[in-house]
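[1] dropping the sequence and predicted coords here.
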Amino acid sequence: MLYQAYQTYADMMQPACSLADIAATLLAGYPRGDHSEPLRTVRAACEVLALARLTHYRPPFAIHSVKIRGEHVPVVEEIVTRTPFCTLLRFRREGAPQQPRVLLVAPMSGHFATLLRGTVETMIRDHDVYITDWHNPRDVSLIHGRFGFDEFVQHLITFLHALGGNTHVVAVCQPTVAALAAVALMAEDGDPAQPPSLTLMAGPIDARVNPTKVNELAMSRPIEWFESTLIGYVPFRFAGAMRRVYPGFVQLIAFMSMNRERHEQALRDLYALRARGEHDQADAIQAFYTEYFATMDLTAEFYLETVSLVFQRFVLAQGLLDVGGRRVSTHAIRRTTLLTVEGERDDICAIGQTMAAQDLCASLRPYMRMHHIQTGVGHYGVFNGKRWESQVYPLLRETIHMSE
């Protein structure tokens, strides 16, 4: 009933939010509207109301060009291959010189891959970038079967094979565990497509280290509680009808509750800035929440297996992870340079959790293992924002180019 109750509420709110959105758009285009304080106030109220809804479709990446060597180069999205659960998407730069190929592994944690738009915009300056564009399970029919942790790992291996050898991997947040497992399996097989470098950013390789509120919640209940309380069925009106999912709106509520006052203040700031006519700052806040409120579900099996394997049993960190019936041995990794990155103020994945990969990959020579703690940033600041661009990205770029 969880999903059905939410959908009923969303359907009831839809007309009011849509009208508010239309009104805000009309007022934004009204020639004299910006010179009238009452009209600015009405526009501000309409925008805040329009944001009070969740969307369930991926926003566009809207990356149309990139500046390379002083010239603007057109960027075209190109589908390389796809499965029912994911599209391997390339940001092809027309006429750009050949540069290192990178598979950017986006998280499947309640948001779409467009959450990494800023990461992509930065990386395509110097790299041929591909991304895992995960599909919303509520739009995936039951005839396509299950999608759990093993299937996630296999998707990464399949995509690396599709791209051929010499493809670097950058995994952000939750998929760092699956990415490390995929590379370890490929290394054990002597797979020629194993990546020359692997960058793990703000991910729970060992969630026992410096537990956060996220980790404490996972440990506070048995896995049966998560299944009985948080799993719902996709309503009949959608393509994935009756698929068991962990709804994206539940994940969003959980994340927002961790920093409730900050989010409330941001929406108050949006209203005040818009009412005063300070549109640049207001536009930035609005753009963030438009993206943040675009949610996707997770299949029940993927969510429950991730909670169990990563946040309750810590099997990768203990050398006990099995994928497809095979034990994962991170010690098999010998040819892939490893970079781990953490944020000093990360309250989702604390310092030390990602760095744990350094000890797990003990077969790598010391000069092939690097770690960086970015001061002054939280979780999202590791892969988005000014410090990402000025401090984290140059290190990542150097690691990739050094490993070519």
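    That came in fine, so what should we check first?

[2] going forward, measure contacts between C-alpha atoms and count neighbours the same way
    OK.

[3] Leu39 belongs to a helix?
    Yes. Under DSSP: H, G, I helix; E, B strand; the rest coil, Leu39 sits within a helix.

[4] so it touches Leu27, yeah?
    Yes. Using C-alpha atoms under 8 Å, Leu39 is in contact with Leu27, at 7.2 Å.

[5] what's the helix or strand for Ile285?
    helix 279-292 (DSSP states H and E).

[6] packing partners of that helix?
    Packing partners of helix 279-292 (3 or more C-alpha pairs under 8 Å, 6 or more residues apart in numbering; DSSP states H and E): helix 260-276.

[7] next, the buried residues of the helix it packs on.
    Residues of helix 260-276 classed as buried: 266-267, 270-276 (neighbour count, 16 or more other C-alpha atoms under 10 Å).

[8] for these, which one is nearest Glu188?
    Nearest to Glu188 among the buried residues of helix 260-276 is Ala266, at 48.0 Å by C-alpha to C-alpha.

[9] what sits closest to that closest one if chain neighbours are left out?
    What sits nearest to Ala266 in space, not counting adjacent residues and going by C-alpha to C-alpha, 6 or more residues apart in numbering, is Ile285, at 7.1 Å.

[10] likewise Tyr57?
    Leaving aside its sequence neighbours, Tyr57 sits nearest to Ala294 (C-alpha to C-alpha, 6+ apart; 6.6 Å).

[11] neighbours of that neighbour, just the number please.
    Ala294 sits with 22 neighbouring residues when counted by other C-alpha atoms under 10 Å.

[12] cool, and Gly70?
    Counted by other C-alpha under 10 Å, the residues lying close to Gly70 total 7.

[13] swap in Ala218?
    17.

[14] checking it next. Helix, strand or coil?
    Following three-state DSSP, we place Ala218 in the helix state.

[15] my guess is Asp297 meets Pro247, correct?
    Yes. Using C-alpha under 8 Å, Asp297 is in contact with Pro247, at 4.5 Å.

[16] ranges for the helices of the protein?
    For the chain, the helices defined by DSSP state H cover 2-29, 37-50, 117-123, 149-163, 176-188, 213-220, 223-230, 248-258, 260-276, 279-292, 300-306, 356-360, 386-387, 393-402.

[17] what's near enough to touch the residue nearest to Trp134 when sequence neighbours are not counted?
    Leaving out its chain neighbours, the residue that sits closest to Trp134 by C-alpha to C-alpha, 6+ apart is Cys86, at 4.3 Å. For Cys86, the contacting residues are 132-135, by C-alpha atoms under 8 Å, 6 or more residues apart in numbering.

[18] just the buried ones from those, in ChimeraX syntax?
    Entered in ChimeraX, the line below selects the buried ones among the contacts of Cys86, by 16+ other C-alpha under 10 Å:
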select :132,133,134,135
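
[19] okay, now the one to match up with it:
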Amino acid sequence: MSVWGAMQFAHPLRCIQAYHELIALAGFTHHRPDYGIQEIATDDGAIVPVTETPVFTTPFCTLLRFSRQGGGAEPRVLLVAPMSGHFATLLRGTIRTLLRDHEVYVTDWRNPRDVPLGQGTFGFEDFVQHVIDFLKFIGPHSHLVAVCQPTVPALAAVALMAADDDPDQPASLTLMAGPIDTRVSPTKVNEFATSKPIEWFRQNMISTVPRGLPGAGRRVYPGFLQLCAFMSMNMDRHSKAFADLFKHRVEGNVDKAAQIRSFYEEYFAIMDLDASFYLHTIETVFQKSALPEGKLLFKGRTVTPRAIRKTFLLTVEGERDDICAVGQTLAAQDLCSGLRPYMKSHHMQAGVGHYGVFNGKRWDHQIYPVLREHIRNSL
């Protein structure tokens, strides 16, 4: 008998419980999990309470403010979460780390299936406008951090504010693992987005929110399609994770099993995308490369990143990122040609994939110190 077989024989009840856990975990949910950030540990080891407060609400998003007790007049950071099939709670680890030294504002996007059709659609320009409105709400000398997909609308928002010499344009901008120029080292995600005409995506990737839900009748890109696409890119890794979860449960390794379960509970909480936003992003960002081509429009205006002259820029990439490859985010450095060299910096993190850029040990101990110093240098 193999060691694995012997273990199953020795722990039959644990095996049954582990099987049931895997079955239950495999289901999707469309409900946003809680952030669960009631307290954080400071660098000196102290445990301090954290307050979560909604401060600005639109039909499609709530701006949440996270502040820790005794924080005082810390730099204010607007963290723009991706709208790519998951809720903003996927960034809770990012938020926890940022809270050590900053007051953090987060774009808590609402699932479009829960937004009544009468509220209108939500497109790429609406995303850009939300970033601008939130920056103006937070006020001058703020700091903007965008993770993955929103790096493009975030850069566009800052460029537009710079062109207007807006007093609320941020002091610093950090773009992390985003598709600024997807022509650089195209990934499977990029290749798929350019493999079909936009009409194909409209006909095959869009569905209608069913009756009985608040957003009934709204056209959306279902979140489960995005999740399945991401999982198919790393099926071996996900299969191993489920096998490890089963093994840890049977062996009684509670902490290791809980860590895997916690990740997938979050990962399987899915959010749809408004069809307008999804299709415009596919066409503008991936198919036409409108931003690096100098052809991105916002309400008829051409977006010109070279207009940015007062906002310090940091770009961050992961060596093993298979969603936004090395070089795609770095492209922002050349686009922001109006910035003086000392106002631009880049960090390429060795040994991490896409998720590791903004979560995990290397984010905590190697990437975050670079971001923190970037913000301090811009003050």
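    Structure's in. What do you need? It should be emphasised that the depicted structure is a prediction, and the values quoted were computed from it without experimental measurement.

[20] the residue nearest to Ala266 of the first structure pairs with which position in the second structure?
    Across the two structures, Ile285 of the first structure finds its equivalent in Ile260 of the second structure, going by TM-score structural alignment.

[21] how many neighbours does that match have?
    Using other C-alpha under 10 Å, Ile260 of the second structure has 15 neighbouring residues.

[22] then Arg221 of the first structure?
    11.

[23] trace it over to the second structure, please.
    If you follow Arg221 of the first structure across to the second structure using TM-score structural alignment, you land on Lys196.

[24] how near is its match to Met205 of the second structure?
    11 Å (C-alpha to C-alpha, to the nearest Å).

[25] for the first structure, which strand is longest?
    strand 71-82 (DSSP state E).

[26] out of the helices of the first structure, nearest to Ala332 of the first structure?
    Nearest to Ala332 of the first structure among those is helix 176-188; the distance by C-alpha to C-alpha comes to 5.3 Å.

[27] picking up where we left off before, what's the longest strand of the first structure aligned against in the second structure?
    Aligned by TM-score structural alignment, strand 71-82 of the first structure falls on residues 46-57 of the second structure.

[28] quick one: map Phe236 of the first structure onto the second structure.
    Mapped onto the second structure by TM-score structural alignment, Phe236 of the first structure lines up with Arg211.

[29] around Leu304 of the first structure, how many other residues sit close by?
    Leu304 of the first structure has 22 neighbours, counted by other C-alpha under 10 Å.

[30] which residues does the residue mapped onto it from the second structure contact?
    In the second structure, Leu304 of the first structure lines up with Leu279, judged by TM-score structural alignment. Counting by C-alpha under 8 Å, 6+ apart, Leu279 of the second structure touches 198, 201-202.

[31] conserved subset of those in the first structure?
    Retained in the first structure by both residues aligned by TM-score structural alignment, their matches' C-alpha atoms under 8 Å are the following of those: 198, 201-202.

[32] okay, these in TSV with neighbour count next?
    Listed next are those as TSV, based on neighbours: other C-alpha atoms under 10 Å:
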residue	neighbour count
Ile198	15
Phe201	17
Arg202	17
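
[33] show me which of the residues you listed is closest to Gln226 of the second structure.
    Nearest to Gln226 of the second structure, judged by C-alpha to C-alpha, of those is Phe201 at 12.8 Å.

[34] who's in contact with that closest one?
    Contacts for Phe201 of the second structure were tallied using C-alpha under 8 Å, 6+ apart; they are Leu279.

[35] count of residues packed around the residue mapped onto Cys46 of the first structure from the second structure?
    Counting by TM-score structural alignment, Cys46 of the first structure corresponds to His20 in the second structure. Look at His20 of the second structure: counted by other C-alpha under 10 Å, it has 12 neighbours.

[36] distance check, His20 of the second structure against Leu13 of the second structure.
    His20 of the second structure sits at a distance of 11 Å from Leu13 of the second structure (criterion: C-alpha to C-alpha).

[37] quick one on the thing from earlier: do I have it right that the match of Phe236 of the first structure meets Leu117?
    No. Counting by C-alpha under 8 Å, Arg211 of the second structure does not reach Leu117; the two are 11.6 Å apart.

[38] now do the shared contacts for the two.
    Counting by C-alpha under 8 Å, 6+ apart, the contacts common to Arg211 of the second structure and Leu117 are Gly217.

[39] what sits against the residue nearest in space to the middle of the first structure?
    For the first structure, Pro107 is the residue whose C-alpha lies nearest the centre (C-alpha atoms, centre = their mean; 3.5 Å). Contacts for Pro107 of the first structure (C-alpha under 8 Å, 6+ apart) come out as 113, 171-175.

[40] can you rerun that using 7 Å?
    Residues near Pro107 of the first structure by C-alpha atoms under 7 Å, 6 or more residues apart in numbering: 113, 172-175.

[41] any chance of a ChimeraX selection covering the buried ones in those residues?
    ChimeraX command restricting those to the buried ones, with burial defined by 16+ other C-alpha under 10 Å:
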select :113,172,173,174,175
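
[42] among the contacts of Pro107 of the first structure, which ones are in strands?
    Assignment to strands by DSSP E places the following of the contacts of Pro107 of the first structure there: Val172.

[43] ok, so of the contacts of Pro107 of the first structure, who is nearest Gly352 of the first structure?
    Closest approach to Gly352 of the first structure among those (C-alpha to C-alpha): Cys173, at 13.4 Å.

[44] map that closest one across to the second structure for me.
    Applying TM-score structural alignment, one finds that Cys173 of the first structure aligns to Cys148 in the second structure.

[45] and the gap between its match and Gln169 of the second structure?
    Counting by C-alpha to C-alpha, the separation of Cys148 of the second structure from Gln169 of the second structure is 21 Å.

[46] roughly how far does Met83 of the second structure sit from Ile270 of the second structure?
    11 Å.

[47] ok, now Val106 of the second structure?
    Counting by C-alpha to C-alpha, the separation of Val106 of the second structure from Ile270 of the second structure is 18 Å.

[48] cool, and Asn190 of the second structure?
    Computed as C-alpha to C-alpha, the Asn190 of the second structure to Ile270 of the second structure distance reads 21 Å.

[49] pretty sure Asp322 of the first structure is touching Thr330, no?
    No. Taking contacts as C-alpha atoms under 7 Å, Asp322 of the first structure lies outside contact range of Thr330: 11.7 Å.
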